[in-house]
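Enquirer: structure of the sequence below:
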Amino acid sequence: MDRKIGVVGLGYVGLPVAVAFGKEHRIIGFDINENRISTLIQGTDYTNEVTGEELREASIDFTSDGAKLKEADFVIVAVPTPINEHKQPDLTPLIKASETVGKNLAKGTIVVFESTVYPGATEEVCVPVLEKFSDMKCGVDFFVGYSPERINPGDKKRTFTTITKVVSGQTPEVLEIVAATYASVVKAGVYKASSIKVAEAAKVIENTQRDVNIALMNELALIFDRLDIDTTEVLAAAGTKWNFLNFSPGLVGGHCIGVDPYYLTHKAQAVGYQPDVILAGRRINDDLGKFIARTLVKKMIKAGIGVQGAKVTVLGLTFKENVPDLRNSKVIDVIRELQEYDVEVQVTDAEANAKDGLREYGVSLIEMDDLEKADAVVLAVPHREYLEKGWDNVQSLLKDGSGIVVDVKSVLPLSEKPEALKLWRL
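Expert: You can find the predicted model right below:
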């Protein structure tokens, strides 16, 4: 059966999903952001996840009118699930999306959620909202499923169609329909989870596992820094063992690894369990930005650079390399901590939009050519452009071609470092 599919939320997750399905099915692409809809209609994806050609090849009716969802019999919800200032799950976008879907739910429709949640959220939170606003009964008049997103922003190799898709449904019959629908576009195939809760849990532990492993690397970096040992060299040596896991230290931001563990810890605490290991990992990763800034300040003092009024250039503000997304970037922690020491920080980013920098953090992004010479440079996000320009570019940003360089992710080749530069890296 050819499904008429509606996709709710056209961000980093929803748009690639809509485009993939749009090559095989009729798609309604819904988003509350009218500017987003307008630019997509014009054939532009400002997140750079899909090309203009891919947009043209897909049969998608882009709209901000929720009533259009009445035409769908299979609705995929792919909205953000952030945390609030208290690091608790903020389900507001998911609840609002469920309200919109509920108001425009046709009888017999299957609603599949892709947003990352804690185990039980689909049935405990979303289903009651769908029932309330549709005035229909779940399991009788409409049905639900869960299929966790696995989109990796900026990754052009591992895409929606080439990653195995975990699927689940509230009944065996619904599961088969959900599986068949996704299998029609996902070349890597589908994995049928035994229940919605299992699928939800599988997703939330994927990023929790990465978070804890990176936290271990960050803690090792803190230890090795005190021992005056280069962490990258230690990891390279240890990595020669066949079963040594390939993780490295760094800032952990974005809306997955730095957020998802809090959904699991929230649910764990709700059922009376204190998840010490997960929360310890979160604490280490959340504090890393301050450690980087304080280390730089110490290096400046040792080098005889007056900290108060010193100028530091930060390369990169996005949450990861080669993407324009600034949300939940941990680079801002480095910037704020440096400013606490009265350091003058100037920030540039090869990918981000200047308006987004002001809106998200009140940071004015400066074009590379307009940067003033600095006492130190922090390569915070290794965008492709910075790597291509290499050491020469970094050195050109410093006063008299000398100063301190902080290479957060240890990407600049040690063998090519100019002698006039003092380097510190995690």
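Enquirer: switch to C-alpha atoms for all contacts and neighbour counts from now on
Expert: OK.
Enquirer: hang on, Leu55 is in a strand, isn't it?
Expert: No. Looking at Leu55 with DSSP: H, G, I helix; E, B strand; the rest coil, it is helix, so not inside a strand.
Enquirer: run this one through as well so I can compare:
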Amino acid sequence: MNLYQDIKERKEKLSVVGLGYVGLPLAIAFGKKADVIGFDINEKKIKLYNDGIDVTEEVGDGELKKSVVNFTSDEKKIREAKFHIVSVPTPINEDKTPNLNPLKGATRTVGRNLTKGSVVVYESTVYPGVTEEVCIPILEEESNMKCGQDFKVGYSPERINPGDKKHRLENIVKIVSAVDDESLDIISKVYELVVEVGVHKAESIKVAEAAKVIENSQRDINIAFMNELSIIFNKLDIDTKAVLEAAATKWNFLNFTPGLVGGHCIGIDPYYLTYKAEQIGYHSQIILSGRKINDGMGKHVAEHTVKNMIKADKQVKGSKVAIMGLTFKENCPDVRNTKVIDIIKELEEYGVDVLVVDPASDAEEVYNEYGIKLWNIEDIKNIDAVIFAVAHDEFKSLTLENILNLYNGSNGKVLVDVKGIFEKDEAENLGYIYWRL
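Expert: The predicted structure follows:
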């Protein structure tokens, strides 16, 4: 197979299936080096991309308008390509078990349009075994071809960090794996077209799958430790941020902070690993304990908001609380699996009227997904408490004096600063009842 050379010389095409926060940057990057077909089942998204509008904000409208990628929702176009990258979401169900339906659906689509001599590479985060035990049989069934003979398969986990402008596709080492050495060589060379720092060849697909799923599990556990420390220190009336600043003066102290852990990676991937562990008879202890702590932090924030409102002699039922930020992380429009929703639901249980402000997210998407109306900060008035849940740059530019205008004028201005954007002493000197993780 000389597929790499054919792609490089634009004799063969490459397809990217799934054009979200991972797939779109991939398609744009490869589009500078090869002929690329960008496929997504979302026709509205495809239209926006063809109009040069980047809804993910990962590559920017300018790069999108310059791109020559063929964006389409016509699956038959996939047949024109010989190298396919599948980058669809892998969410979880209500019971925290893996939801492989998007991955299976994308695999069926590729399988129906697979031609002999093709290579299919999966980027979606999965538990070890999914590529070979779930995806390959679907490809074979849909294509009536045999993996290893008629087509090859690989796995190269995505490592893109949404909203991160420093760690990008081109400067993050890419893990690659494949069913055999021949396809591993092709996959490595194809990715090296766009990944400047090179690739790491894993010894098997399962090793690559496992490496990806533990990356986010490790981060989840470290944040859970910080969240547990925050709960303890709060009970001891010690400021967690001050403790972490002191501890960080040691050279090998890990720089993690407490917070809400949501999104489509860190808040989900650990459940993929623990699901597989349960299948082989092992019940996770550390991973699930960390998940339990992190899943409970939204409720924890809401409860302390209510406690501080009571301390301020506020009538909780019927009060108005403004929440600043809804996305799962700062400076990113993605609201999938955001844990700010847990704060909102808990406050509403107390009869609180919650008003949400988020300049980074799409109002229509938020309403369709959660039934929540987004407010402009200029329209927020007569508030009893303000919660800064996400550290968007727009919020960091606000001063404590600016925020005073949001309140109803009565005593006891409750300010909950989840990410520690503001200075505690300054806030308290201005008369705020201030609380942070």
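Enquirer: where does the TM-score land?
Expert: Aligned and superposed, the two chains score 0.98 in TM-score terms (TM-score structural alignment, normalised by the length of structure 1); 426 aligned residues with a CA RMSD of 1.0 Å.
Enquirer: what's the burial count for the residue mapped onto Ala106 of structure 2 from structure 1?
Expert: Counting by TM-score structural alignment, Ala106 of structure 2 corresponds to Ala97 in structure 1. Applying other CA atoms under 10 Å, we find 23 residues neighbouring Ala97 of structure 1.
Enquirer: just give me the mean distance for the helix or strand harbouring Ala97 of structure 1 relative to structure 2.
Expert: For Ala97 of structure 1, the element it lies in under DSSP states H and E is helix 92-103. Compared with structure 2 after fitting, helix 92-103 of structure 1 deviates on average by 0.2 Å (mean CA distance after the TM-score superposition for structure 1).
Enquirer: contact partners of the next helix or strand after that helix?
Expert: Once helix 92-103 of structure 1 ends, the next helix or strand along the chain (criterion: DSSP H and E) is strand 110-113. Strand 110-113 of structure 1 has contacts (CA atoms under 8 Å, 6 or more residues apart in numbering) with 73-78, 122, 142-148, 174, 178.
Enquirer: now flag whichever of these is closest to Ala237 of structure 1.
Expert: Of all the contacts of strand 110-113 of structure 1, Ala237 of structure 1 sits closest to Pro148, with 35.9 Å by CA to CA.
Enquirer: now check structure 2 for the residue matching that closest one.
Expert: Aligned partner of Pro148 of structure 1 by TM-score structural alignment: Pro157.
Enquirer: pretty sure its match sits against Val207.
Expert: No. Contact criterion CA atoms under 8 Å: Pro157 of structure 2 and Val207 do not qualify, at 10.8 Å.
Enquirer: so the longest helix along structure 2 aligns onto which residues of structure 1?
Expert: Counting by DSSP state H, the longest helix found in structure 2 is helix 205-235. The aligned range for helix 205-235 of structure 2 in structure 1 is 196-226, by TM-score structural alignment.
Enquirer: mean deviation, that stretch versus structure 2?
Expert: Mean for stretch 196-226 of structure 1 is 0.4 Å (mean CA distance after the TM-score superposition for structure 1).
Enquirer: and that stretch, what's buried?
Expert: By neighbour count with 16 or more other CA atoms under 10 Å, stretch 196-226 of structure 1 contains the buried residues 196-205, 207-208, 210-222, 225.
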